[in-house]
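**Q** The following block contains a protein sequence and its predicted model.
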Amino acid sequence: MNGFAAGCYEAFGSAIGHHLWYRSLDNTVVQSGEHQAWSIRLGTAFAVLTKTSLVALIRIAAVQQMWATLRRKAMTLGGIDGMFNIMHDPTGIFNKDLLAHAKILTVFAIVFWVFPFVTIIAPATLSVESVPSSSVRLMPVPTVNFTSFEQWCTYEGAGYLLGPGSAISRLFAQVYTSGRITPQDSPFPNATYELQFWGPSYKCDDFADFINTQDRPTWDPENPDSPHQTFRDAFFAERPYATFDETTDGDMWQAAAPDYMNNILLVHTVGDGGKNNIVCQLYNTSYRISVTFNNSVQSIIPLSIQYLEPAAWNHVVGRYVFLANIRPSEYVGYPDKVLPTFHVTHLLLSNLIVTKMTIGASGTLLFSGKPTASLQQSALPFCPDVGTDYFYREYFNDTSACRNGSLVRVIEDLSRNFTLSTLTYEYWGEPTTTVPVTIQFPQNQYSYQQSTLFMVYGVGFAVTFLCMVMDGIAFKRNGTVSGTAFSTVMLTTRNQDFDSVAVGRWLGSAPLSTDIAKVRMRFGYVSDKDGGAHAGFGLDGTVGPIEDDNVR
């Protein structure tokens, strides 16, 4: 019985150890492939130890059940061989005598041979899963520097700013043709960070609202280049069709950027709801944005956009900005905060929208008399407040391209997208700023299926417990602990009848001949020739039941 107790303690201890080991690994990071391999190996060792202990207990119970069966029933010698070998040879389960006369023992044997599957299922309750994880690192990320104008400008003469440079023009063309922010390279495939900076953007209003709330400098009325004293007069002078009750000559779009005004765009359109008069002015703007990369695909969400101050200088001031910096004594009273990059931004927007778009009676679409213009390549003509004519809708019928639903919002959106796209501008000199970057990445982590392990071991212990109950019943019937040792066989086969059966077969060679295999035997009370009796195996018909516990 000491072996029985030791097996119970060993099985229970190894099962608990298996659970505690896997629980200690649950939701922890896989440190390396070698660590993962040894974690599984140790779990497998616990499972093998548990299985070995439980099958040892089942084997003990099976032996007791075998002797109890032999006491109750006569079996052929072949059947008895099967009973002794069934825990060594799984094919013994199919022995006809066992299936007919030793059903409980056969069930024990089936459990014994199926039990090793525990060592397959139990270790697999620890798996490795790829789970999203994140960490925050201080990292340099691209930013902007609108005080730097490298490759922003073309020049005329000794230091005059003539127009936009080719590099920044290409970037602007990417923005207005694609209708989106030019993507930058991601620091990691999945990352998020916030960025703050200042840069240009346009603030647009309906003309009437602009007049009613005008609190920003538009131009200097004393400027000799301006023949107008009020902004209203200037607007209608620049956009004569804006005063007409009906649009003439199929006019759908007129826009201007007067040199004497302070970086202002004037736009007149005819669309849904009638005429639309729009005023847009360039502002220095504060940006706070969230930059996210999802599988290296960029998305930028503005968290805060605040207009700081208007770019209050006209075209002449912007054109002479370099000379004013070189010879400040000759430009006394020159406006502060004049930036070439802001002036070029205004020139880029002006070159895009300043045109006159008309549709003739035959459906001819012209841009200031020409059949094509950059405006066609942008989303601006697709807005519902630009054009209602049948022929116009044939040319620009996809209003979904106007994402914000109105020309005012689209112009603002375009200017902001351009500023945000300059994060990719290659001639900034790689300016960076250090910010906290949240990095998302897949991480291998252990996952422990506790319920599955409990179920596997629970079934194993329950089946073993039932076998132990049957073992207790068999032990009570047997009255002693029996085994399959040679000494047990020798002591229980003291019978002169066996000598005649074994004649010519003293070596016990296998396989057993058919005539011997069919000899029926039973374990019980065997009578001696001298009138005595002893417990042992005997031929069927010569053995009586054991009733005296003293007979051994």
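**A** Noted; the coordinates are in hand. Numbers count the residues shown, from 1 in each chain.

**Q** Going by C-alpha atoms from here, please, whenever you check contacts or count neighbours.
**A** OK.

**Q** Okay, and residue 451 sits in which element?
**A** Taking DSSP states H and E as the definition, residue 451 sits inside helix 450-478.

**Q** so how far is that helix off the chain centroid?
**A** 43 Å (Cα atoms, centre = their mean, to the nearest Å).

**Q** packing partners for that helix?
**A** The contact analysis (3 or more Cα pairs under 8 Å, 6 or more residues apart in numbering; DSSP states H and E) places helix 450-478 against helix 2-25, helix 33-72, helix 118-121.

**Q** Pull out the buried residues from the longest one.
**A** Residues of helix 33-72 classed as buried: 36, 39-40, 43-72 (neighbour count, 16 or more other Cα atoms under 10 Å).

**Q** Export the helices and strands packed on helix 450-478 as JSON lines, with columns for distance to residue 89.
**A** Formatted as JSON lines, the helices and strands packed on helix 450-478 follow (distance: least, Cα to Cα, whole Å):
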{"stretch": "helix 2-25", "distance to residue 89": "23"}
{"stretch": "helix 33-72", "distance to residue 89": "13"}
{"stretch": "helix 118-121", "distance to residue 89": "20"}
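
**Q** Show me the one of those that comes nearest residue 197.
**A** Closest approach to residue 197 among the helices and strands packed on helix 450-478 (Cα to Cα): helix 33-72, 44.4 Å.

**Q** Presented hereafter is structure B, for comparison with structure A:
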Amino acid sequence: MAGRRTSYPMSSNHYVPMANHNHEASDLQDVIETKDQAKESHYFPKTDHDQETSYTFHAVEMEDQRIKSHDFPKTSHDQDTSYAFHTIEMEDEEKRPYPIRMDSLQSVHTTKSEHSETGRSHSAIRPFDTQEEVLVGNSEPSTHPHDGIFWRSPILMGGNLFIGIIASIAHHVFYRCMVGKQVGDDFSQQWTLRYGTTFAFVSQVCLVSSVGFAYTQWLWKSLYHKDTKISVNCLDAAFVADTSVISILNTEMLWKLKLGSLLAVVAWTLPIGSLLTPGTLYVVPSTKSIHTHANVSSLDMYGPDQPARFTYSAPINATDGIQNELFLGPRTIITRLSTATATQGEILPINAPFSNATYDVQFYGPIVKCKEADSATATIIQSLRDESVANITGSITEVANYYYAFVPNLGSYGNSSLPNNGVTVIPQSRLQQPQNASNELWMGYSRYTRSKSFETENHYTVCTLHNASYNININFEEGIQTVTSKSLSVLNSVPYPDINTPASNSLMVQHAYSAYMWSIADLMVGTMGIFQAAPAATGLPSTYFSEITTQIAHTSLLGSSDLDAFFERKSNDPLGNNNTAVSDQRAQDISLAGNATLEELVEELAWNVTCGFMNSNLLSPPVNTSVLSTTSINIYAYHCSTLLLSYGIAIFVALIANSLGAYAYHINGRSHNKSFSAILAATRDSEFGRLLPGGVRGKIPLPEWVLETQLRFVDVDGGGVDECGMGGKKGGGREFRVVGMRKAYEARRKDDLGAHFRRGDGL
């Protein structure tokens, strides 16, 4: 085909350039040139007018973007009319001159070609400098009946709103169902967050989409029914305001399209709620309790072979063949645990089944109860106390005694013929050997009549071993134990074992109880007093000092308030002074003892020692019992008010926007969108072709004079946007027209066009 030229008769659907009124044009043919990369001007026959009519053809070459203009002789008419033809040439394609109609509006003046079979009427070209009133005609919007609202647009607007509301409700219900549930592993927690984020995303997208539909309808309603000049720059911003946040800053749009701008702002602010709602589900620490059965330590002094773990006893054979057991003292484990408990002032650690657990245990065990001695016993205690002081002779003597405790030998108690009614003192350092003793502890001590009074009185106490029924609750929280007595029933007193009692399990239990009392009494017996040492030489003063000869100094009982008088001696004592200030060490002892009396502290020590035996699995073998196991877990919590408020505001605003959209549908009488075809249908005015030079081709930025050009919807008499006209009136409608800034942008347009030609862009 290259180099060959073929002529075709012009089809009836091509526009033929006409002279002005009643001019009859000769037959025309399209000439197709297939010559590669060539551009030719094509001439048409002249008419028989006095002057030749000038025709202009534009050869457009797609490859190098250049345009040629071809001038033709003009003919004489009442007014000059120019026509533009464009020859479009593409590589390896035919080129054909196509006359491009410069105006979409039909003029009342038409020309008819002699050879035109269709008798088509063609528009006369409107001069660009025509006055605005002539161009736009009636700018007031006409009233047109509805020509039908396309169902898909309003249904999508309402459907998106409905789905957004459902997603919001589902989000609330989902989070409400998660409240109190244990947080699973990483995978489970991630999916929980994903579900919540999905609900928020769907709600956001649907609500914003519904507002977008409403904004589009309201925008067209504002432009179509409002007699307002709007610049191209404002229209650019308005048509992307719901998708480009920067466009909302256009001041002209904010001023001339106030409600539309507000809808655009709503479309941008609605997603804020979706940022808040996923965070309303959060994790808080909690505990999970489970009832289970587990092995726990429980004191056992009655089971087979269990008493032997407490007492050191030796078998003896009586003359009558009956075997007896001789009690010799406590086993070392009893002494060790008792001393450790007394030193720490608390129950030794018990073996825990779980790090967080609560359970109850019941058992029979020993307990020591203390009471104030009667007058007869008090007299015996004081007599033995005085004897103890008097028995210290030599260069060092005891001048004042503040504490005296001992285990009485009551084998001859009640024999009035013997000193102290037959009561004797068991030596302080008891040996593990047969002896007559008792399961009692007698104490005499000097204490303040009232705190810090420096006036003392002698007080006498008797502590006795008893059997008791224990019911205790043991609680472990993160490994820290708390032992609480639920009930303690003190039963019978337990006497010291009799050597003549036949061996039996009950006798061995008595031995075990006595071993327990022995270990506690050993911590208490002894003295505390002021001693005087004779001078080393004549004429030198005597030396006075205090001395503690009891294991109580190794226990928490040393901080008892009953012993304050010893540590804060009266001013008439050789070492005494009136200073009641407490030393730092004494303050620690008082804090450890809780400033309690000796009677209270001895009973507390006995209770702690008994419970402390559960530290040993030998003394307290495991038993299976019900345990409330508590585990630290994380659970979900939910701030429903934040989610409901966020979604409530978003839905309320979206409902208002949809109401405006529905109103716009009713006023417009049709559905609109912002597609290219919709915008193209509203811009049929030929002046848009002259407004935008060919070199623009959709690129940005547009020249400033283009952006400032004022447009407005106006009524037209024919053509319209569609067959029936945009307003629905047969043969008429409304479309955008250029209505402002004629002279200003004309001058700038000429300058820009000259620049385009100099660059070779063409028109």
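**A** Cool, got the structure. Since we're looking at a predicted model, the values are computed, not measured.

**Q** rewinding a little: which part of structure 2 matches the next helix or strand after the helix holding residue 451 of structure 1?
**A** Counting by DSSP H and E, the next helix or strand C-terminal to helix 450-478 of structure 1 is helix 486-491. Matched against structure 2 by TM-score structural alignment, helix 486-491 of structure 1 falls on residues 676-681.

**Q** tell me the average deviation of the matching stretch from structure 1 after fitting.
**A** Average distance, stretch 676-681 of structure 2 versus aligned residues of structure 1 after superposition (mean Cα distance after the TM-score superposition for structure 1): 2.2 Å.

**Q** So in structure 1, which strand runs the longest?
**A** Criterion DSSP state E: the longest strand present in structure 1 is strand 274-294.

**Q** Helix or strand next in line after that strand, which one?
**A** strand 297-310.

**Q** matching residues in structure 2 for that following strand?
**A** Going by TM-score structural alignment, strand 297-310 of structure 1 sits over residues 480-493 in structure 2.

**Q** Need the counterpart of residue 64 of structure 1 in structure 2.
**A** So, by TM-score structural alignment, residue 64 of structure 1 is matched to residue 217.

**Q** how about its match, what does it touch?
**A** 661, 664-665, 668, 671-673 (Cα atoms under 8 Å, 6 or more residues apart in numbering).

**Q** among the helices and strands packed on helix 450-478 of structure 1, which is nearest residue 340 of structure 1?
**A** Residue 340 of structure 1 lies closest, by Cα to Cα, to one member of those: helix 33-72, at 56.8 Å.

**Q** contacting residues for the nearest residue to residue 216 of structure 2 once chain neighbours are set aside?
**A** Distances taken as Cα to Cα, 6 or more residues apart in numbering place residue 673 nearest to residue 216 of structure 2, at 6.1 Å, with adjacent residues excluded. Contact analysis of residue 673 of structure 2 by Cα under 8 Å, 6+ apart lists 213, 216-217.

**Q** what do you get for residue 127 of structure 1?
**A** Contacts of residue 127 of structure 1 (Cα under 8 Å, 6+ apart): 446-448.

**Q** ok, and the most crowded of those residues?
**A** residue 446 (23 neighbours; other Cα atoms under 10 Å).

**Q** Residue 407 of structure 1 pairs with which position in structure 2?
**A** For residue 407 of structure 1, the aligned position in structure 2 is occupied by residue 598, per TM-score structural alignment.
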